[in-house]
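J.: my questions concern the predicted model and sequence given below.
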Amino acid sequence: MYSKVGVLSYGLNIFDEMLQRNLFSWTLIISGAIQNGECILGLDIYLHMIRSGLRPNEFTLGSVTKACAIMGAYEFGLCIHSFALKIGMEWNLFIISSILNMYAKLGDIGSAERVFVCMDKLDAGCWNAMIGGYAECGYGFEALKIVSLMQCRGVRMDHITLVNAFKGCSVMGNLEYGKQLHALIIKSELESSTSVMNALMDMYFKNDGKYSALKVFNRMKNKDVISWNIAFGGFSEEGDAREMAILFNELLLIGMNPNHITFSILLRKCGELLDVNLGLQFFSLVLRLGFFDEVNVSSSLISMFSRCGVMGMAYLVFDSVLLKNIITWNELISGYNFICHYTEALKIFCSLWELGVEADKFTFSSILEACYKCGNQQMGRQIHGSIFKLGFASYGYICSSLIKGYVSFGLLDDSFEIFNEPDRLDLASWGVMMSALVHEGHNYEAIRFFNSLIKSGEKPDEFILGSVLNSCAAVAGYQQTKSVHPLVIKMGFEKQEFVSSAVIDAYAKCGDIEGSRMAFDQSFGLNDVIIYNTMIMAYAHHGLVIEALQIFKKMKLANLRPSQATFVSIISACNHMGLVDQGCLLFESMSLDYEIEPSPDNYGCLVDMLSRNGYLDDAKHVIDMMPFPPWPAIWRSLLSGCRIHGNRELGEWAAGKLLKMVPENDAAYVLLSKVYSEGASWEHAAKIRRVMIKRGVSKDPGYSWIEIL
């Protein structure tokens, strides 16, 4: 009783006072300790029980396997499995389902599979454990395959089966299978099960079926606080803030009490929606209801304020937390990383280290990002040493951060050394290595790595294929592109939007616009905005503005909503052919027809188009009126237009603005010098050259290359 109401110490005192203890009392105290989060204590009591000569039953072993899963105690879990076999409990279905759960939560799905296959008779609990295990480890297809097999064998599905099956649908992104299961729920009259309906709603949200999810929510008769939390978690688009506030008001009106998880979700959603005003209102309720000291709530507050750019408030929240744990510290470090204040993130880490707070894997992953983003190589090496010393070197994403860091520092040998460590050559490591090389411009090394991957017999995933195609595009590697494209088709990735757009882009940048169009046609049926944008930009770069406009029309016929990137592509196409009126109309249509606020890139394209085509006063007017402060590239566009059209006065003014921002930029001097020389003002041109020499500004040499077959 005491352990169930959370007063474990009283239960332990009574247990210690017992003169005669039987298996039942030992099992109760072990289970109570584990349920109260005292897993080490639970395992210690279990060992005392074994030493006393008592033989555990299935409930004892079930509790112990649960503790092993929670603690990540893989070796201890293996011993428990071996002991169960030794005492003849390998056919006990409760034990089997517990062992399946344990292996899945420990990430060893292979061992779970072997246990499952060896069993002749399985009950619904074992089937559910295997389905849930696959879903837990990210194997959505296998989870759904087991669901289908379960139906074929005539095993009756219960509410746990459906909950796990929906997790499999979410992992795999299989909305159609999820809809079939939804129909099965209606047919089986399981709509009264709150846990099933919660899982269904969650599946719809995770598969971009927001409106279907909300329909399920509105139809639910027995909503619990989890139902409301899932509904709040589904809001992620602009304009959802109002809906979220209305829904929260409904929760209060029906007398449902929000919990700390509710506020954690709401605050993080406010951060994602960049709605600090709504976040402050939820903050006031947090204080009023006494949830501020909950770790997940205070962490969510720090996250919300940092995402909204109010870092002062984020630090104030952090400073107000009385009992800071590593989660709170991690959130603050991540917040500084998010707003690119990497030096501040390093200072917070140093404070953490000096206070003796024990860093975890998430701390090291975040601080490594701060090190390589701010170029602090020395601290990066010191943190690498601490990672190795504290035993975190085996964590995949920490190694990924180390690889990215060393590549960004230009220390390729160090990154190769980490990559080549024993047990490191998995597909994820290949992907991280290639992505880092591409991001830092080491494209030839990335291509060589890809070829080594293929020779090793590994099959690349969509991320690796996307990375190598980006490298091919960057170096105009036409033959390599032609060799990768058939592999994309062979592996079935030609309709994966990320890979498909990379193929289109690679062919275009290699000069083969027909190859781009072929790849675009192969992706038919995807109806993805990114693919249309890539094809429009491909035509634009080749000066084929009519074809680019045709793709834009085709996109509208497919009922696809254009994005800001779409208009960057289409206005660039108009720019190449001098269709200024058409480009201006398209820019205006963004806000008038599509209610899209133009981004800095959209304004940059408009100014470049006006400047190149001689509409210099209009370009200057756009710069003066746009809702963003000007940036160097937009001044370069105007200055370049002044050079083309010989506007010396405006060119001098634009050059002054550009040099004020980037005094050492060679483009401003070179373009202004050309404005003077092309206007026969040789003295002024020579003066600019002398200023460049005096200030040590040199023009970066241009270069070109050809591919030798």
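T.: Now that the structure is in, tell me what you want to look at. Numbers count the residues shown, from 1 in each chain.

J.: can we go C-alpha only for contacts and neighbour counts from here?
T.: OK.

J.: roughly how far does the spatially most distant residue from the centre of the chain sit from Pro600?
T.: The centre of the chain is farthest from one residue, Leu19, which by CA atoms, centre = their mean lies 56.1 Å away. According to CA to CA, to the nearest Å, Leu19 and Pro600 sit 78 Å apart.

J.: equivalent analysis for Pro486, please.
T.: Taken as CA to CA, the span from Pro486 to Pro600 is 37 Å.

J.: mind checking which of those two has more residues around it?
T.: A side-by-side neighbour count of Pro486 and Pro600, using other CA atoms under 10 Å, places Pro600 first with 18 against 12.

J.: from Leu175, how far off is the more buried one?
T.: 36 Å.

J.: do Met313 as well
T.: From Met313 across to Leu175, the span is 40 Å (CA to CA).

J.: the two: who's more crowded?
T.: Under the neighbour definition other CA under 10 Å, Met313 and Leu175 were set side by side, and Leu175 has more, 18 against 15.

J.: which residue packs closest to the more buried one, ignoring adjacent ones?
T.: Asn207 (6.1 Å; CA to CA, 6 or more residues apart in numbering).

J.: so what's that neighbour up against?
T.: 170, 173-175 (CA atoms under 8 Å, 6 or more residues apart in numbering).

J.: report the two of these separated the most.
T.: Ser170 and Leu175 (7.8 Å; CA to CA).

J.: shared neighbours of those two, which are they?
T.: Residues within reach of Ser170 and of Leu175 at once, by CA under 8 Å, 6+ apart, are 203, 207.

J.: excluding its backbone neighbours, what's nearest Ala573?
T.: Nearest non-adjacent residue to Ala573 (CA to CA, 6+ apart): Ala540, at 4.1 Å.

J.: test my guess that the one you found contacts Ser572.
T.: Yes - counting by CA atoms under 8 Å, Ala540 touches Ser572, with 6.3 Å between them.

J.: check it against this one:
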Amino acid sequence: MIHTRVTKSGLHLGVFLMNNLINFYAKNGLITDAHKLFDEMLVKNTFSWNIILSSYAKSGKFDKARWVFKEMPERNSVSWTAMIVGYNQMGMFENAISMFLEMISSRVSPTHFTFTNILASCSSLEALDIGRKVHSFVVKLGLSSYITVANSLLNMYGKSGDRDTAKVVFDRMTLRSTSSWNMMTTLYTQSGRLDLALSQFEQTIERDVVSWNAMIAGYNQHGFDTDALVFFSKMLKESCYVQNGLHSNAMELFRLMIDEGPKPNNYTLAAILVVCSSLASLNNGKQIHSVSIRSGEDSSVSVSNALITMYAKTANIEGARRVFRKISWRHDTISWTSMIVSLAQHGLGEEAIELFERMLYLGVKPDHITYVGVITACTHVGLVDKGQSYFSLMKKTHSIEPTPSHYACMIDLLGRAGLFQEALDFIEKMPIEPDVIAWGSLLNSCKVHKNVELAAIAAEKVLRIEPDNSGAYSTLANVYSASREWDSAAKTRKLMKDRGVKKEQGFSWVQIKDKVHIFGVQDGLHPQRDAIYKMIAELWDEIKKLGFIPDTESVLHDLDEELKEQILRHHSEKLAIAFGLISTPEKTTLRIMKNLRVCNDCHSAIKFISKVVGREIIVRDVTRFHHFKDGCCSCRDYW
């Protein structure tokens, strides 16, 4: 001990030097030594007491901290704040607030550091009412000009969902840090206002990795995977990790960053995991998971949440479950939401609902994305009453105003169940104008149930808002074709052509090792075309023997049955599956991705194929995952 050497030398240390020595021991975790030295002091001042108090509070030894606090002959703002900081670090936010209220009652004036910490307590509890009172006190004491205090106010209002007041606080700030801009950007992305988020992002002068990650995560959460990928690429280029134009592939950019740039932190890892999710690249995602473990960043909540999404979007729901279970003691709202949304996407509606109920039981407050997830879960398993009850609960219990996404989910819920009158009544009562997604949801439901009349109305509504929406033309034409109204289908396609609207082409892809193989309908360009077509022919014969009957109604053109069957046989997802079968070992799970909704014939055929080959085949289409195994699908033919 330094003190022992000083004592042996015969030197006498004054209060100032003794305090510094105690502080040295405390900061290095030698609390026992610090307290022993403290006890030996003949003269102590408030600073001496505060050092010991702070060391106990920060280490979670609150019995001793309270004892020191009680024994102090004089307490100042530092003493009270030390207790508040300690409570916050241990997650005891209610105690922190109680301590603050007691501090005020004792007529001790808080400092800007006190307010920064008590606002953090309010943020963690989403205690908006208390936070507003603290805000009033901040203004009264003239401390709102401190950037740390203003940022804490932004964080508190943001986490409590009061975006308007957060904007007022931001606008009144005379000085802003990068964190100030980042918090507003994040607030907009979380509330679905990506336009405002982008504007905020572009005004941020000094962007850091948090700035970029906020936009990447926002685009990803709201389904704009391509934009997320573009932003990730821009992030690495602007951050000088690579030279412009050196690589176009995001994974190559990331590998280069590992080789030549700084050690990836939790924000960068979370961002690249978003890219893996967008590309549905499980192999790359696993590699990033390994990188996060080696760097110790896998314990980060942001990385863990990104891992949940990555595993779910790459068709490995069990991997998502494992990550979720591993961080059970650190779940935040995003963790719960990520898992609920993941289960919903995989058609595991009952499990998603059970998890949501558990979340509520544990007192974790859901956000608007959580409700999108749980209502979607109800949609995928046809639980209409349950979905309606959650929609009501969202506003009445959690004071979350429905967004266009929630209204679209409800229309989808009712439409998929064939409750078209109820869906129309719901639209009629909506306090906002239905958007493209809302009418598009109804249009897709009309396709499932072959409701020609309502499909025409829904398509007209979509095209009135978005005249170049190719999906509306295609879906309406398909509804007409499925109902054998060939003239109406032809007129719709001609109208689409005359207006210069191009149909989105369907394609499927499968990743074998590190290479992605993409297939279109009747694709003959792959180097292994002959082997693929041979496998398709063999599978076709085998599944027909088991009772498979081609759904020629899925061919939406007026052709003879033989030609229709030939077209069906070579749909993109079937080609991708055939290639996967000849390129991977037996019993290997196949993961196929498709950019459009899987057709009825492919859905039926893949069920039979899974039985013939004895493999699980997972297909991710534009709306959900289908797990085909032993002749059955996880969606139970309700999609």
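T.: Nice, I can see it. Please read these numbers as outputs of a predicted model, since none were measured by experiment.

J.: after superposition, what is the TM-score?
T.: Superposed pair, TM-score by TM-score structural alignment, normalised by the length of the second structure: 0.61. Supporting alignment: 532 aligned residues with a CA RMSD of 6.2 Å.

J.: Ala540 and Ser572 of the first structure: which is more packed in?
T.: Between Ala540 of the first structure and Ser572, Ser572 has the larger neighbour count (other CA under 10 Å), namely 28 against 25.

J.: list the contacts for the aligned partner of the more buried one in the second structure?
T.: Aligning on TM-score structural alignment places Ser572 of the first structure opposite Thr475 in the second structure. Applying CA under 8 Å, 6+ apart to Thr475 of the second structure gives the contacts 443-444, 447.

J.: tell me which element Thr475 of the second structure falls in.
T.: helix 470-482 (DSSP states H and E).

J.: and the next helix or strand past that helix?
T.: Counting by DSSP H and E, what follows helix 470-482 of the second structure is helix 486-498.

J.: packing partners for that next one?
T.: helix 470-482 (3 or more CA pairs under 8 Å, 6 or more residues apart in numbering; DSSP states H and E).

J.: where exactly do the helices run in the stretch 1-150 of the second structure?
T.: Read by DSSP state H, counting those that start in this stretch, the stretch 1-150 of the second structure holds these helices, from start to end of the chain: 2-8, 15-27, 31-40, 46-58, 62-71, 77-89, 93-105, 112-125, 128-141, 147-159.

J.: now the ones you listed in CSV, with mean neighbour count and distance to Leu343 of the second structure?
T.: Formatted as CSV, the helices of the stretch 1-150 of the second structure follow (neighbours: other CA atoms under 10 Å; distance: least, CA to CA, whole Å):
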stretch, mean neighbour count, distance to Leu343 of the second structure
helix 2-8, 10, 58
helix 15-27, 18, 45
helix 31-40, 16, 47
helix 46-58, 23, 39
helix 62-71, 16, 41
helix 77-89, 23, 32
helix 93-105, 17, 31
helix 112-125, 23, 26
helix 128-141, 16, 31
helix 147-159, 24, 25
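
J.: dump these to a markdown table, plus distance to Ile567 of the second structure.
T.: A markdown table is the format used below for these (distance: least, CA to CA, whole Å):
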| stretch | distance to Ile567 of the second structure |
| --- | --- |
| helix 2-8 | 85 |
| helix 15-27 | 73 |
| helix 31-40 | 76 |
| helix 46-58 | 69 |
| helix 62-71 | 73 |
| helix 77-89 | 63 |
| helix 93-105 | 63 |
| helix 112-125 | 57 |
| helix 128-141 | 60 |
| helix 147-159 | 52 |
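
J.: to Ala417 of the second structure, which of those lies closest?
T.: Closest among the helices of the stretch 1-150 of the second structure, once you apply CA to CA, is helix 147-159, at 35.4 Å.

J.: how far off centre is the closest one?
T.: Distance of helix 147-159 of the second structure from the chain centroid (CA atoms, centre = their mean, to the nearest Å) equals 22 Å.

J.: mean shift between the helix or strand following that helix and the first structure?
T.: For helix 147-159 of the second structure, the succeeding helix or strand toward the C-terminus, using DSSP H and E, is helix 163-172. Helix 163-172 of the second structure differs from its equivalent in the first structure by a mean of 3.7 Å after superposition (mean CA distance after the TM-score superposition for the first structure).

J.: packing partners of helix 163-172 of the second structure?
T.: Identification of packing neighbours for helix 163-172 of the second structure by 3+ CA pairs under 8 Å, 6+ apart yields helix 147-159, helix 178-190.

J.: for Tyr342 of the first structure, see how far away Ser523 of the first structure is.
T.: Distance from Ser523 of the first structure to Tyr342 of the first structure, by CA to CA: 40 Å.

J.: looking at these two, which is more packed in?
T.: Remark: of Ser523 of the first structure and Tyr342, Tyr342 carries more neighbours, 24 against 21, as counted by other CA under 10 Å.

J.: residues contacting the closest residue to the more buried one other than its chain neighbours?
T.: Among residues not flanking Tyr342 of the first structure along the chain, Ala370 sits closest, at 4.9 Å (CA to CA, 6+ apart). Taking CA under 8 Å, 6+ apart, we find Ala370 of the first structure in contact with 337, 342-343, 345-346.

J.: same thing but at 10 Å, please
T.: Residues near Ala370 of the first structure by CA atoms under 10 Å, 6 or more residues apart in numbering: 333-334, 336-338, 340-346, 364, 376, 380, 405.

J.: next one: Asp521 of the first structure
T.: 504, 515.

J.: now name the helix or strand holding it.
T.: Assigned by DSSP H and E, Asp521 of the first structure falls within helix 513-522.

J.: which parts of whichever helix or strand comes after that helix are buried?
T.: With elements assigned by DSSP H and E, the helix or strand that comes after helix 513-522 of the first structure is helix 529-541. Within helix 529-541 of the first structure, the residues that count as buried by 16 or more other CA atoms under 10 Å are 529-541.

J.: from those, which two are the most distant?
T.: Across the buried residues of helix 529-541 of the first structure (CA to CA), the longest gap, 18.4 Å, separates Val529 and His541.

J.: coming back round to it: so what sits against both of Ala540 and Ser572 of the first structure?
T.: Listed as contacting both Ala540 of the first structure and Ser572 by CA under 10 Å, 6+ apart are Ala548.

J.: which ones are touching the residue nearest the centre of the second structure?
T.: For the second structure, the residue sitting closest to the mean C-alpha position, by CA atoms, centre = their mean, is Gln221 at 4.7 Å. Neighbouring residues of Gln221 of the second structure by CA under 10 Å, 6+ apart: 189-190, 192, 215, 228, 274, 309, 338, 369.

J.: secondary structure element for the residue nearest to Tyr342 of the first structure?
T.: Going by DSSP H and E, Ala370 of the first structure is in helix 361-374.
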